[in-house]
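Undergrad: Sequence plus predicted model, see below.
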Amino acid sequence: MQTEKIIKPPSGYLTLLVSLALLAGGIYALINQYFWLGGITLLLDFVLVMPGLIIVNPNESKVLTLFGKYVGTVKSDGFFWVNPLTTKSKLSLRARNLNGQQLKVNDKMGNPIEIAAVIVWQVNETAKASFAVENYLQYVNIQSEAAVRHLANSFSYDNMEDESAEITLKDGAEKVSVLLEQELTERLSRAGVEVIEARISHLAYAQEIASAMLQRQQASAVISARKLIVEGAVGMVEMALARLSEKGIVDLDEERKAAMVSNLLVVLCGDRNVQPVVNTGTLYN
């Protein structure tokens, strides 16, 4: 695999002065009818001097090849002169955003989900980006999609079906992002691309199961809420009985305690307002 070689060519300002001098000399020779001298001078200027002048903008580079051989890369911004016979390819070093499209894949448990990721990347090694792959932009797109698909297949959406899962796509956002970034770095290093950041931008159940999963989540939430209410009600009943016994307000036998517990649980656990009932008799008739 080609290794990047950074070169520092000479400044192009002196060469520009030489080019202007040759241009002026060639025109002067033609005016004075020294056609062969003027022609050679202009030919040297337009073929061997001016084509070697290059401008490199900030966060850009020029990849130079000479007759099919990699010469080097100019990464410093400025005005330079290089071998005019080299082929000069511009390659941007700026950070880029890849807003991946929504992919429909199956998670670890086989549930169809929709997932998408945003990836921030930049070219780090110009030689690999130019010569190791056919088209580094297409390579980044395809490999990024493959990495996101593999990530979705490796973890479950949440803990509803896989309760033993330590990392899920929904709840382990930070860890999932780190794993995605590591896999992308491994995949894209061949193209000389550095992954700066990778984040899941969209995550949802597929439309065909979204409604069923929503009902399941609602049912789970209701069960959890009821469980919390019952635990609180039992604690309150226990506290009430203990306080009554401690203060000696009333002496309750087991049957009266059972009735009191039943009434308190109905009041505390019911989801409707309680309708008071006046008991004119006793518990035993």
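TA: Structure's in. What do you need? Residues are numbered from 1 along each chain as shown.

Undergrad: use CA for all of it now, contacts and neighbours both
TA: Will do.

Undergrad: Skipping adjacent residues, who's closest to Q143 in space?
TA: Using Cα to Cα, 6 or more residues apart in numbering and skipping the chain neighbours, the partner closest in space to Q143 is R187 (6.7 Å).

Undergrad: does that neighbour really touch E145, like I thought?
TA: No - contact criterion Cα atoms under 8 Å: R187 and E145 do not qualify, at 11.1 Å.

Undergrad: what residues do these two have in common as contacts?
TA: By Cα atoms under 8 Å, 6 or more residues apart in numbering, R187 and E145 have no common neighbours.

Undergrad: picking up where we left off before, host element of the residue nearest to Q143?
TA: For R187, the host element (DSSP states H and E) is helix 173-188.

Undergrad: In the very next helix or strand once past that helix, which residues are buried?
TA: With elements assigned by DSSP H and E, the helix or strand that comes after helix 173-188 is strand 193-205. Residues of strand 193-205 classed as buried by neighbour count (16 or more other Cα atoms under 10 Å): V193, E194, V195, E197, A198, R199, I200, L203, Y205.

Undergrad: then this one, side by side with the first:
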Amino acid sequence: MKEIIGKTKSGGLLLLVSFIVLIASVGIFVLGLLNEGILLSVIGCVLFVVYIFILPGFFTIQPNEAMVLILFGKYAGTVKEAGWHWSNPFYTKKKISLRSRNVNGEKIKVNDEMGNPIEIAAVIVWRVENTAEACFDVDNYIDYVNVQSESALRHLAGMYPYDVDEENTDTLSLRGSSDEVSEALKNELQQRLGKAGVIVEEARISHLAYAPEIAAAMLQRQQAAAIIAARQKIVEGAVGMVQMALNKLSVDGIVDLDEERKAAMVSNLLVVLCGERSTQPVINAGTLHN
């Protein structure tokens, strides 16, 4: 449906006209009764019927609201200008809000790209742009938005993994790429809701977690991955410090170590640098070879 502008008249002007018609109908009817003029009484009655006919045509529109006008089942136009209006009394009027609305979706359980069950929810900000499509292309545009929002969120969750390891940092994930995922959700929602005359202003994931049945196992997995990553950093730093110490001793000529002594020094330094607990120093009171 293509939205068209509805034609109305000023409510204030028609109110003045209705008062004139009312006064004229009462005056002519009374004058007919006094003069026993049947014709004048009939004219007064007709004018009063005209006055009653005018009254249903009045309606008001607040800012960011619209009124859809329907004449005997045919779309007659949409009025978006705020104020007091008058239109054909035979019009059926349906008011639609053009203000932004929120959909605070409930948590739903879905499977991510890796098949892991997760809980996810989203907050969506939307508003009606095309009132004709909202009224006539879908049965109930509010229910349509709610149902399609959940459907789009389920589809999006199956397109991305919950999380990725450090080796796949370029891969998008639900937890690590919130901006990209939100933009993808917004675009998919706009494709689905466009036929209902709805504009999606923003879409954000409000809740994301592993399902309770695997949450403990996934937490242990994350902790193990964090420990391994930390150990790798410690080992890399320790090896660099040992290499620096050996090079410094050799370049400055402080001591000349054979391969066996170097191996022992490397072993001791790695134990000191990589150990979880503080080591107890042992003082060597002998010579280099004792």
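TA: Yep, it's here. Not measured: the values here are computed from a predicted model.

Undergrad: Next, the TM-score between them, please.
TA: The TM-score (TM-score structural alignment, normalised by the length of the first structure) is 0.94; 283 aligned residues with a Cα RMSD of 1.8 Å.

Undergrad: how far apart are the helix holding R187 of the first structure and its match in the second structure?
TA: Aligned to the second structure and superposed, helix 173-188 of the first structure gives a mean residue distance of 0.6 Å (mean Cα distance after the TM-score superposition for the first structure).

Undergrad: Read off where that helix ends up in the second structure.
TA: Counting by TM-score structural alignment, helix 173-188 of the first structure pairs with residues 178-193 of the second structure.

Undergrad: Now check the first structure for the residue matching L153 of the second structure.
TA: Aligned by TM-score structural alignment, L153 of the second structure pairs with V148 of the first structure.

Undergrad: could you list every residue that touches its match?
TA: I115, A116, A117, L180.

Undergrad: Where in the first structure does stretch 259-276 of the second structure fall?
TA: Aligned by TM-score structural alignment, stretch 259-276 of the second structure falls on residues 254-271 of the first structure.

Undergrad: List the buried residues for the matching stretch?
TA: M260, V261, L264, L265, L268, C269.

Undergrad: Make sure the last one is actually in contact with E231.
TA: To tie it back to what came earlier, the one meant is C269 of the first structure. No - C269 of the first structure lies out of contact with E231 (Cα under 8 Å); the separation is 9.8 Å.

Undergrad: Am I right that I124 of the second structure falls within a strand?
TA: Yes - assessed by DSSP: H, G, I helix; E, B strand; the rest coil, I124 of the second structure belongs to a strand.

Undergrad: Alignment lookup: it to the first structure.
TA: In the first structure, I124 of the second structure lines up with I119, judged by TM-score structural alignment.

Undergrad: is it true that that match touches V193?
TA: No - between I119 of the first structure and V193 there is no contact under Cα under 8 Å: 11.7 Å.

Undergrad: Show residues contacting the match of helix 173-188 of the first structure.
TA: If you take Cα under 8 Å, 6+ apart as the criterion, stretch 178-193 of the second structure is touched by 144-145, 148-149, 152-153, 156, 172-174, 198-205.

Undergrad: Which parts of the stretch 101-250 of the first structure are helices?
TA: 126-131, 136-154, 173-188, 207-247 (DSSP state H, counting those that start in this stretch).

Undergrad: Run the angle between the second one and helix 173-188 for me.
TA: Orientation of helix 136-154 of the first structure against helix 173-188 (axes from the mean of the first three to the mean of the last three Cα atoms, to 10 degrees) gives an angle of 140 degrees.

Undergrad: Give me the buried positions along helix 136-154 of the first structure.
TA: Within helix 136-154 of the first structure, the residues scored as buried using 16+ other Cα under 10 Å are 136, 139-140, 144-145, 147-154.

Undergrad: Now distance to G72 of the first structure too, for those residues, in TSV please.
TA: Putting those into TSV (distance: Cα to Cα, whole Å) gives the following:
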residue	distance to G72 of the first structure
Y136	18
Y139	23
V140	23
S144	28
E145	32
A147	32
V148	34
R149	37
H150	36
L151	37
A152	40
N153	41
S154	41
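
Undergrad: Of those, just say which sits nearest to M213 of the first structure.
TA: A152 (17.6 Å; Cα to Cα).

Undergrad: which ones are touching the closest one?
TA: A152 of the first structure neighbours (Cα under 8 Å, 6+ apart): V105, N106, D107, K108, I115, L169.

Undergrad: Compute the number of surrounding residues for the closest residue to the last one other than its chain neighbours.
TA: Closest residue in space to L169 of the first structure, ignoring its immediate chain neighbours: Y157 at 5.0 Å, by Cα to Cα, 6+ apart. Neighbouring residues of Y157 of the first structure were enumerated by other Cα atoms under 10 Å; the total is 28.

Undergrad: can you check Q217 of the first structure too?
TA: A count of nearby residues for Q217 of the first structure, using other Cα under 10 Å, gives 13.

Undergrad: Need the counterpart of it in the second structure.
TA: Aligned by TM-score structural alignment, Q217 of the first structure pairs with Q222 of the second structure.

Undergrad: And L103 of the first structure, by the same measure?
TA: Taking TM-score structural alignment for the superposition, L103 of the first structure sits opposite I108 in the second structure.

Undergrad: Surely that match is in contact with A121?
TA: Yes - I108 of the second structure lies in contact with A121 (Cα under 8 Å); the separation is 6.4 Å.

Undergrad: Which residue of these two possesses the greater neighbour count?
TA: Neighbours per residue (other Cα under 10 Å) separate I108 of the second structure from A121, with A121 holding more: 20 against 16.

Undergrad: residue in the first structure matching L249 of the second structure?
TA: If you follow L249 of the second structure across to the first structure using TM-score structural alignment, you land on L244.

Undergrad: give the contact list for that match.
TA: Residues in contact with L244 of the first structure (Cα under 8 Å, 6+ apart) are V250.

Undergrad: and the gap between it and A21 of the first structure?
TA: Counting by Cα to Cα, to the nearest Å, the separation of L244 of the first structure from A21 of the first structure is 111 Å.

Undergrad: same question, A242 of the first structure
TA: Here A242 of the first structure is placed at a distance of 107 Å from A21 of the first structure (Cα to Cα).

Undergrad: circling back: could you identify which of the helices of the stretch 101-250 of the first structure is most buried?
TA: helix 126-131 (a mean of 22; mean count of other Cα atoms under 10 Å).
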